[in-house]
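Participant: Based on what follows, work out the 3D shape:
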Amino acid sequence: MVHVRQLDPSASPLDYFGYEARRLREAAGMTLEQLGKVIYCTGSLIGQVETAAKVPSRTFAEALDAAFMTDGFFSRLLKLVLRSQLPKWFQPYAEMEAKAAFISTYQCQLVHGLLQTPEYAAALLTVDEPDRVEEMVAARMERQRILKKKQPPAVWVILDESVLFRMVGDRKVMHTQLGHLVSFRDNPWVNIQVLPFSLGAHTGMMGSFNLLRFDDDPDIYYSEGYDQGHMTANPDVIKERSVGYARLQAGALSVEASADLIARVMEERYGDRAEDDDVA
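Facilitator: Now for the predicted structure:
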């Protein structure tokens, strides 16, 4: 007899998802293979989800909702599942980020997570989490869904110019990533500025940081290290960093000039012409 792992639905959102998927399948009298034919996937994949061995995708969750007529239950639960895949120390920030009305961020080395492409995110996560890339990329993409809400937060991003030149992945990954940044050019809710090398020393040289503003709650300042995040609503910190952010905005290229620079670097450094120059 094959031993089937029994899940504790209270252990984690992932275990709860798997437990409910199996419970409803068995209540419907379906085998793994029979359900697989209904939702267009393999019985093996369903079994992995049911035993919490694999993190489900949004497509999978939506297919379960359709198959069992659960009125979006699995799709809503998936949000908790994917958030649980984020580092534990990062999860409190992610919860606040999802509620923010205004997000300001300065990034000195990398594209901010809300603006990363899946390929760029995967290249980053492979460095330290090679065994969990798929689920962590899915969690990062889930964070980005706040940009597609009916009332999305206003997002202001300042990127150090070095972010454009730091190779993450390969040329194709970078070309796609910079193209994604340029695609926000006409988005009224997402503004991107580049802090040029020519500015020299500036107030953001201590590192990246975020400022969150809410409709009904105090502002929050957030920064992070290798294994922990620092989040505070201390008014003195908020005031000091808000002034610092305003100085960064003043020293950065305009939104229009920034988009032009990003597009130029995208083609000159990562486009087909750049590859031809290397061969020559």
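Participant: Please count neighbours and contacts with C-alpha atoms only from this point.
Facilitator: Fine.
Participant: okay, now Asp216: neighbour count?
Facilitator: 8 (other Cα atoms under 10 Å).
Participant: secondary structure element for it?
Facilitator: Using DSSP states H and E, Asp216 is not contained in any helix or strand.
Participant: and the gap between it and Ala123?
Facilitator: Between Asp216 and Ala123 the distance is 37 Å, computed by Cα to Cα, to the nearest Å.
Participant: Stretch 63-70: which residues count as buried?
Facilitator: Going by neighbour count (16 or more other Cα atoms under 10 Å), the buried part of stretch 63-70 is 63-65.
Participant: and this one, so I can compare the two:
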Amino acid sequence: MTHINVLDPGASPLDYYGFELRRLREAAELTQAQLGGVLNYTGSLVGQVETARKVPTVEFSERVDAALGTGGLFSRLVVLVLRSQLPAWFREVAELEARALEICTFQTHLVHGLLQTPAYARAVLGVLDQSDLDDRTTVRLARQRIFEKAAPPVLWIVISEGVLCQEIGGREVMREQLRHLLSFEANPRINVQVLPFAAGAHPGAQGSFTLFRFAGDPAIVYTEGYGSGHPSANPDTVNDCSLRYDHLRAAALSLKESAELIRRVMEERYGEQDLA
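Facilitator: Alright, predicted model coming up:
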């Protein structure tokens, strides 16, 4: 367990965050309990963040900035903190998401992390490993902040119909997740299409993949294995996956038809009337 007196601000973004929080709290002559009261959090939580034992959230950081008058310091720091908490092999992908002008992804088994609800993400991350689940869920969801930028990326997502039927976390979680997908119907920058079972054999049968396109850099294809990620800027790979993605979008239901299917599955498979 890290002790506050030996916290090294240069050890990691999380340590630096905790060091600065302690320094500025003490400069304001507030105890952890007093600051917690102002923030509407417990003093214990403030202490855990100060000792780098708890990952701060965006909301926590915004409240600290307001309470201590830091000019947005912690809101800026938390972006680095959350990214640093991602698995090492995935950090490059998070950077690609943050820089991309367009993200095109095909998902065979799960809703993409950029569109997951907290409960769905928690259920996915909790398989085989319940440790630090709150923190890991917070870190995953923080990636979705790219849509809050002044110029957010355009996201095209094609999901297999099986994603709608794979019950992750239970019916209530799935109902909430599908409702979340439907919330983007009027958003031209976030587009969800469903590849129906009736499409049969398709060019994405080899697995999920994501294409990142940028303003001045070559496009990158990303695929994922167990505990590893594989980004590639090889032109042949990018061209092949781009062609595959075009065909997947053509074989998928239209945006309107996809929304109708999502709504139908939500009501018929996960409807409240079916919950006992």
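Participant: Any idea how far stretch 225-236 of the second structure is from the middle of the chain?
Facilitator: Put simply, stretch 225-236 of the second structure sits 19 Å off its chain's centre (Cα atoms, centre = their mean, to the nearest Å).
Participant: according to the alignment, it goes to what range in the first structure?
Facilitator: Matched against the first structure by TM-score structural alignment, stretch 225-236 of the second structure falls on residues 225-236.
Participant: what about that stretch, how long is it end to end?
Facilitator: End-to-end distance for stretch 225-236 of the first structure, by Cα to Cα: 21 Å.
Participant: How many neighbouring residues does the nearest residue to Ala215 of the second structure once chain neighbours are set aside have?
Facilitator: Closest residue to Ala215 of the second structure apart from its sequence neighbours, by Cα to Cα, 6 or more residues apart in numbering: Leu101 at 6.6 Å. Neighbours of Leu101 of the second structure under the rule other Cα under 10 Å: 16.
Participant: Pretty sure Leu101 of the second structure sits against Pro153.
Facilitator: Yes: assessed by Cα atoms under 8 Å, Leu101 of the second structure is found in contact with Pro153 at 4.6 Å.
Participant: which residues do those two both contact?
Facilitator: Counting by Cα atoms under 8 Å, 6 or more residues apart in numbering, Leu101 of the second structure and Pro153 have no common neighbour.
Participant: Which of the buried residues of stretch 63-70 of the first structure sits closest to Ala252 of the first structure?
Facilitator: Proximity of these to Ala252 of the first structure (Cα to Cα) peaks at Ala63, which lies at 45.4 Å.
Participant: how far away is the closest one from Arg25 of the first structure?
Facilitator: Counting by Cα to Cα - Ala63 of the first structure and Arg25 of the first structure are separated by 13 Å.
Participant: And for Gln107 of the first structure?
Facilitator: Per Cα to Cα, Gln107 of the first structure is found 46 Å from Arg25 of the first structure.
Participant: could you check the distance from Ala274 of the first structure over to His180 of the first structure?
Facilitator: Ala274 of the first structure sits 19 Å away from His180 of the first structure, going by Cα to Cα.
Participant: you'd agree Gly36 of the second structure is up against Gln48?
Facilitator: No: in this structure, Gly36 of the second structure is not within contact of Gln48 by Cα under 8 Å, at 11.4 Å.
Participant: any idea which helix or strand carries Val127 of the first structure?
Facilitator: Using DSSP H and E, Val127 of the first structure maps to helix 118-128.
Participant: mean shift of that helix relative to the second structure?
Facilitator: Once fitted to the second structure, helix 118-128 of the first structure is off its aligned match by 0.9 Å on average (mean Cα distance after the TM-score superposition for the first structure).
Participant: Could you pull out the buried residues of that helix?
Facilitator: For helix 118-128 of the first structure, by 16+ other Cα under 10 Å, it's 118-126.
Participant: do the same with stretch 215-222 of the first structure
Facilitator: Quick answer for stretch 215-222 of the first structure (16+ other Cα under 10 Å): 219-222.
Participant: Now, these that are in helices?
Facilitator: Using DSSP state H, no member of these falls in helices.
Participant: do you know how far the closest residue to Ala63 of the first structure other than its chain neighbours is from Pro235 of the first structure?
Facilitator: Of all residues not flanking Ala63 of the first structure in the chain, Ile39 sits nearest, at 5.5 Å (Cα to Cα, 6+ apart). Remark: distance between Ile39 of the first structure and Pro235 of the first structure (Cα to Cα) = 51 Å.
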